[in-house]
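> Sharing a model prediction with you, sequence too.
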Amino acid sequence: MKFSVIISTYNRENILPMCLDSLVTQNFPAEDFEIIIVNNNSTDRTEEVVESYIKKYPDINIKYYFVPRPGQVYARQIGILAAKNEILSFTDDDAILVPDWLNEIKKVFMINDKVAGVAGKIKIKWDETPPEWIYDYERQLGRLDYGSEIKIEPGLYMNAGNLSIKRDILFEVGGFNPEMVGEWLIGDGETGLWKKLYKKNYLIGWAPAALMYHYQSAKKNATVEDIERRFHNNGICIPYNIYAVDREGFKPLIKNSFYAAKQWMRWSIRKIKYDILENEKNKYYAIFRKAFYFAQISYTFKILFNREFRNMLGNNDWSINFNKK
């Protein structure tokens, strides 16, 4: 069983080496995996960083591609199409993988040949001690934990920071859904991929020892603003699925926006209440819920009144549906 590890990166010249260091030191035969780094239009020294690893580790198959078109989904497309091996393993440019990462993923695939994909455990690695409240929201930063035992069942969610999938199956379901495309957050990314696998009842494995540490900056990521942004992005997934995935049309979209408006008002009132009571924990949660519902309203208006945006949603050029070689 051979692996293609795919990393899309953008302006992470200082963080990317941590990820690459953890990959070039894997306890796995060098001839059985390749590392594919896709630079999604970075303006820093990312290319020089990758070239230095290619020179330093000639025995490891490291491939580098530059994709000028904005959008992680397009970067992943190139990585997927460039991959030569049967298992595609996706991780982030701010990931630190344990030395037996690939071995542990392989172990779960070998248990049952019907396994379509494998999710690995994700823990948050802070650069410094963050404020206490953030630990309740580490899931928003990618933390994933289904326990310490290997399991195989339909419907297990896979986070793209630690996601491995059979290449043929990824092609069959059309790959990832879009996320950021230029300045617009279009869709639901890895969640969309998971939903497509779930609808087909594919088996997903859990590899608890295939651990990824997700490096996070306390000053940047342990902030109300960053978690609010993540709740906003999650909210967008609701109208995106109604309109672009399930193709239900305008009526259900508008109905959902009225519900979202009602909920937004409800959480706005609660936020005022918690401000008065000086209840910081509940106030933060109210802020995040407001962001979740407001995103649905604003996204719906963008669909209804922005033709260019509607056309982009209907374009579907991020779908992986190319003929397999």
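Cool, the structure landed. Numbers count the residues shown, from 1 in each chain.
> CA only for contacts and neighbour counts going forward, please
Will do.
> Show me what the lengthiest helix in the chain is packed up against.
When the chain is scanned for its longest helix (criterion: DSSP state H), the result is helix 250-277. Under the contact criterion of 3 or more C-alpha pairs under 8 Å, 6 or more residues apart in numbering; DSSP states H and E, helix 250-277 touches helix 280-305.
> Which positions in the helix it packs on come out as buried?
For helix 280-305, the neighbour count (16 or more other C-alpha atoms under 10 Å) marks 282-297, 299-300, 303 as buried.
> Mind jotting down where the strands sit in the stretch 51-200 of the chain?
61-66, 87-91, 95-97, 115-126, 151-154, 162-166, 180-181, 184-185 (DSSP state E, counting those that start in this stretch).
> With mean neighbour count added, can I get those strands in TSV?
Putting the strands of the stretch 51-200 of the chain into TSV (neighbours: other C-alpha atoms under 10 Å) gives the following:
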stretch	mean neighbour count
strand 61-66	17
strand 87-91	24
strand 95-97	26
strand 115-126	23
strand 151-154	16
strand 162-166	24
strand 180-181	16
strand 184-185	13
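> Any chance of a markdown table for these, columns distance to residue 250?
Converted to a markdown table, these look like this (distance: least, C-alpha to C-alpha, whole Å):
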| stretch | distance to residue 250 |
| --- | --- |
| strand 61-66 | 38 |
| strand 87-91 | 35 |
| strand 95-97 | 40 |
| strand 115-126 | 34 |
| strand 151-154 | 32 |
| strand 162-166 | 34 |
| strand 180-181 | 23 |
| strand 184-185 | 20 |
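> The structure to be compared is supplied as follows:
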Amino acid sequence: MDISVIICTWNRCDLLRQTLQAFGGLCVSADVEWELLVVDNASTDNTHEVVTEFQDLLPVRYVFETRQGKSNAANRAVRESSGKILAWTDDDALVSSDWLTQVLTVFEATQADIIYGRVEPWWETQSPAWFTEQMSGRFALLDHGDECRVMSPEEGYGYGVNYAFRRSVFKLIGPFAPDLGPNGGLGFGGEDTLLFRKAHEHQLRVVYSPDVLIKHFIPRERCNRSYFRRRQWRGSRDELRMMRLRHGAPKGMLGLPRYRYRQAFSDLIKLSKETLVGKYDKVFHLELRVIGFAGLFWNAVKSSCRGFFFFRKPVQDQSSQGPSGLDEREH
């Protein structure tokens, strides 16, 4: 099998239908052997029925994962898939007609271990007035320019809506961390970021290509400030977990790096100045960073007092135990 395309989904069957319809428009060479694996993370809607609708149109396979959490679904996908390359997208994305072809082309041309691509918005409504380039990442939008190139850790990471790994990557750096990522509508993320960071630590070749293009759905309810304030506050729990999974408890007050205190103070000063001169819409991202630090600080306090992570005991980083224990296929 050349490539397995993976979608992990939870209770978004209507959006999933549109995503699968876009896959029906893929232009794929007849000599490419591929599969589309949909991992249902214990949905209670009509996800199974929607996938069944496309079985005559697409090489799609349905898998039901009972353990809640996107990371659990992703790890199940790795075990179930057969491709030498694993390409990931989401249940709220529209692939371009040449997406799969471009993924394979970039791997062959660059000898990459990991590739990720451009993500453009698919707005349900108009973009909000406070949407700026600095907010793009919070909508999982990505554009690193028009040049295909090898990326350094400092240049950022891809998003789960549009990246692809060689299977060998998982054998080297281990599975997705089950303690990170969305979980039944809760949770913030971080599972993809942690995987990219491990890849760079192992000096793997990470390549960005603007031609690997996907559109990402942005619903109306995400186009308001209150949504992002809540998400930023709640997401600080996962950020703390990710920090500790990677480094343990770093030096600094409450185990938080000193630079985070300096950055939060600087953000607060800039936010205050810009708000006073009527430019608040342009600096909403600074407010969110301040909220994020406040949440991080609060969770660090709770962690320090209780002696374990906020509300959940951290899962040991399985990648430190040697082989991933996923599927040791040789491709």
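That came through fine. Because the structure is predicted, anything quoted here is derived from the model rather than measured.
> count of neighbours near the aligned partner of residue 324 of the first structure in the second structure?
Aligned by TM-score structural alignment, residue 324 of the first structure pairs with residue 328 of the second structure. Residue 328 of the second structure is flanked by 13 other residues according to other C-alpha atoms under 10 Å.
> Now for residue 328 of the second structure: which residues touch it?
residue 171 (C-alpha atoms under 8 Å, 6 or more residues apart in numbering).
> Check residue 73 of the second structure too.
8, 39-41, 65, 67.
> Let me see the ranges of the helices in the first structure.
16-24, 46-56, 72-82, 101-111, 167-173, 189-199, 218-221, 224-240, 250-277, 280-305, 307-315.
> quick one: which of the contacts of residue 73 of the second structure is nearest residue 208 of the second structure?
Proximity of these to residue 208 of the second structure (C-alpha to C-alpha) peaks at residue 8, which lies at 22.5 Å.
> how about the closest one, what does it touch?
Counted by C-alpha under 8 Å, 6+ apart, residue 8 of the second structure has contacts 38-41, 70, 73-74, 89-91.
> Tell me the most packed of the residues you listed, by neighbour count.
That'd be residue 70 among those, by other C-alpha under 10 Å, with 29 neighbours.
> Tell me the counterpart of it in the first structure.
Match for residue 70 of the second structure (TM-score structural alignment): residue 72.
> most packed of the helices of the first structure?
Highest mean neighbour count of those: helix 72-82, a mean of 22 (counted as mean count of other C-alpha atoms under 10 Å).
> Okay, angle between that one and strand 61-66 too, please.
140 degrees (axes from the mean of the first three to the mean of the last three C-alpha atoms, to 10 degrees).
> and helix 72-82 of the first structure, how far from the chain's centre?
Mean-position distance between helix 72-82 of the first structure and its chain equals 13 Å (C-alpha atoms, centre = their mean, to the nearest Å).
> tell me the average deviation of it from the second structure after fitting.
Overlaying the second structure shows helix 72-82 of the first structure at a mean distance of 0.6 Å from the equivalent residues (mean C-alpha distance after the TM-score superposition for the first structure).
> how about the helices of the first structure, which one is nearest residue 146 of the first structure?
Per C-alpha to C-alpha, nearest to residue 146 of the first structure of the helices of the first structure: helix 101-111, 14.3 Å.
> The closest one aligns to what range in the second structure?
Using TM-score structural alignment, the partner range for helix 101-111 of the first structure is residues 99-109.
> average offset between that stretch and the first structure?
Mean deviation for stretch 99-109 of the second structure: 0.8 Å (mean C-alpha distance after the TM-score superposition for the first structure).
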